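Engineer: Pasting the sequence and the predicted coordinates here, then a few questions.
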Amino acid sequence: MSDKKSQTMVARLVGTAAALAAAWIVQQGIAQGWKAKTGHKPPKPDDDSNAGVAELVAAAALTGALVAVARVLATRGTARFTAKHDDKDLNPLD
């Protein structure tokens, strides 16, 4: 495997790990904030709770939107970081 391909694979793995970590952190933050605001954890689709449809929709929309934004930012940040370091690796005199 060439050096460039291995760098690309490492960048993908790091990007995936960063996106997963960002999604997990956001979900934990949403759960804590929801509990502080409502006194209980956010409803999940498979729960047999007394949550209304409006609460289910709000929890799903909030979680989905924030997790998607966190994943995009983590992926873009990782791509920028690896591109910056790939350029330095190609020309170490810069």
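Structural biologist: That came through fine.

Engineer: switch to C-alpha atoms for all contacts and neighbour counts from now on
Structural biologist: Fine.

Engineer: which residues sit in contact with Ala41?
Structural biologist: You called it Ala, but residue 41 is Lys. Ala31, Gln32, Trp34, Lys35 (CA atoms under 8 Å, 6 or more residues apart in numbering).

Engineer: for Ala23, same thing?
Structural biologist: Here Ala23 is in contact with Val67, Ala68, Ala70, Arg71 (CA under 8 Å, 6+ apart).

Engineer: Presented hereafter is structure B, for comparison with structure A:
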Amino acid sequence: MAAKPSTPMLAKIVGLATAAAAAWLANQAINQTWKAARGHKPPKAEDPGDSQLAEILVAAALSGAAVAVARALATRGTARFAVKSDLTD
């Protein structure tokens, strides 16, 4: 079985920072889109108010999906960059 190449600490830190930034940007995009379409910020489960359960579920699903995709793309992009830049051992 081939040994998995190790990833240096710098590549891990850059990957983590990139994934976090991508998740934040995706969340901001969802918030702005929701506000433009619905006239208010997306509801959160812990918010008191008259938000319908369906609206909370849709907001959570959209936010979760967007953040997951953004993190995956950012992580893959960082990994490709690390390989091309010879940041891996």
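Structural biologist: Cool, the structure landed. Source: prediction; values computed, not measured.

Engineer: Quantify their similarity with the TM-score.
Structural biologist: The TM-score (TM-score structural alignment, normalised by the length of the second structure) is 0.88; 84 aligned residues with a CA RMSD of 1.8 Å.

Engineer: on that earlier part again, as CSV, the contacts of Ala23 of the first structure with distance to His85 of the first structure, secondary structure and neighbour count would be great.
Structural biologist: Output for the contacts of Ala23 of the first structure, formatted as CSV (distance: CA to CA, whole Å; DSSP: H, G, I helix; E, B strand; the rest coil; neighbours: other CA atoms under 10 Å):
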residue, distance to His85 of the first structure, secondary structure, neighbour count
Val67, 27, helix, 21
Ala68, 26, helix, 16
Ala70, 22, helix, 21
Arg71, 21, helix, 22
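
Engineer: Now those in TSV, please, with extra columns for distance to Val26 of the first structure.
Structural biologist: Putting the contacts of Ala23 of the first structure into TSV (distance: CA to CA, whole Å) gives the following:
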residue	distance to Val26 of the first structure
Val67	6
Ala68	10
Ala70	7
Arg71	10
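
Engineer: Nearest to Ala18 of the first structure among those residues?
Structural biologist: Arg71 (7.8 Å; CA to CA).
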